[in-house]
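Enquirer: Kindly generate the corresponding structure for this input.
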Amino acid sequence: MSNILKRQGVATRWRRLSEADVDKAEHLYAQGWSSARIADLLKVDPETVRLRLRKRGVQMRDPHWRETLQNTSS
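Expert: Here you go, the predicted model:
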C-alpha cells in the first residue's frame, strides 16, 4: 500500500528516523527528555523513538522515574 501511495505522490503521516535522528534522540534521552517529548520534536510516534532507542541498547527508564525521584528527595 505504501508503494502505491508513493507512486501517486501522496504524503504519508509517518516517516523513518535517520541515524542522525536516533543519535539526537539518544543524546536527548540521556539528558532526561522523555520519549514522548523527543517524538514531538522529531515528529514521529513515541513508540518509534522507544523502539529505535531499545534497538541501540539504550536502557529505558521507568515511565514514572521523575515521580520516584521527587518522592525520595522529600
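Enquirer: For the rest of this, base every contact and every neighbour count on C-alpha atoms.
Expert: OK.
Enquirer: any idea which helix or strand comes after the helix or strand containing Leu41?
Expert: Assigned by DSSP states H and E, Leu41 belongs to helix 35-42. Following helix 35-42 in sequence order, the next helix or strand is helix 46-55 (DSSP H and E).
Enquirer: tell me which residues of that following helix are tucked away?
Expert: Buried residues in helix 46-55, defined by neighbour count with 16 or more other Cα atoms under 10 Å: 46, 48-50, 52-53.
Enquirer: Another for comparison:
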Amino acid sequence: MGIERIDGCIGCESCVLACPTDVLRINEKTKKAEIRYQQDCQVCYLCQQYCPVDAITITAGRVIPAITAW
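Expert: Okay, here's the model as predicted:
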C-alpha cells in the first residue's frame, strides 16, 4: 500500500524533499504535506524517517523494488 496517511504535519517539507518518487507534495492552501501519487510509493520509508514529528504512517502491504540509476 505505501503511505497510508499523514496526521499532525507541521509543513516543514522534509518528507517532500526526502521522497525519491515525488509521492508527497505541499498543499498550497493548507501549507501541509499531502499524498499526491500514492500508487508511485516505493515503501522506502525515507519520508517517515525524515519527518520530525512522526506524522507519516506507512503500510508495507505492497512493496515495489526501488528504482536505481546505473
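Enquirer: Superposed, what's their TM-score?
Expert: After superposition, the two chains reach a TM-score of 0.30 (TM-score structural alignment, normalised by the length of structure 2), with 39 aligned residues with a Cα RMSD of 3.5 Å.
Enquirer: one step back: reformat the buried residues of helix 46-55 of structure 1 as JSON lines; add distance to Gln70 of structure 1.
Expert: Formatted as JSON lines, the buried residues of helix 46-55 of structure 1 follow (distance: Cα to Cα, whole Å):
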{"residue": "Pro46", "distance to Gln70 of structure 1": "24"}
{"residue": "Thr48", "distance to Gln70 of structure 1": "28"}
{"residue": "Val49", "distance to Gln70 of structure 1": "25"}
{"residue": "Arg50", "distance to Gln70 of structure 1": "24"}
{"residue": "Arg52", "distance to Gln70 of structure 1": "28"}
{"residue": "Leu53", "distance to Gln70 of structure 1": "25"}
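Enquirer: tell me what the helix holding Leu41 of structure 1 is packed against?
Expert: helix 19-30, helix 46-55 (3 or more Cα pairs under 8 Å, 6 or more residues apart in numbering; DSSP states H and E).
Enquirer: closest one to Ser2 of structure 1 among those?
Expert: Among those, the nearest to Ser2 of structure 1 by Cα to Cα is helix 46-55 (17.6 Å).
Enquirer: circling back to that earlier point, quick one: the helix holding Leu41 of structure 1 to helix 19-30, angle?
Expert: For helix 35-42 of structure 1 against helix 19-30, the angle by axes from the mean of the first three to the mean of the last three Cα atoms, to 10 degrees is 140 degrees.
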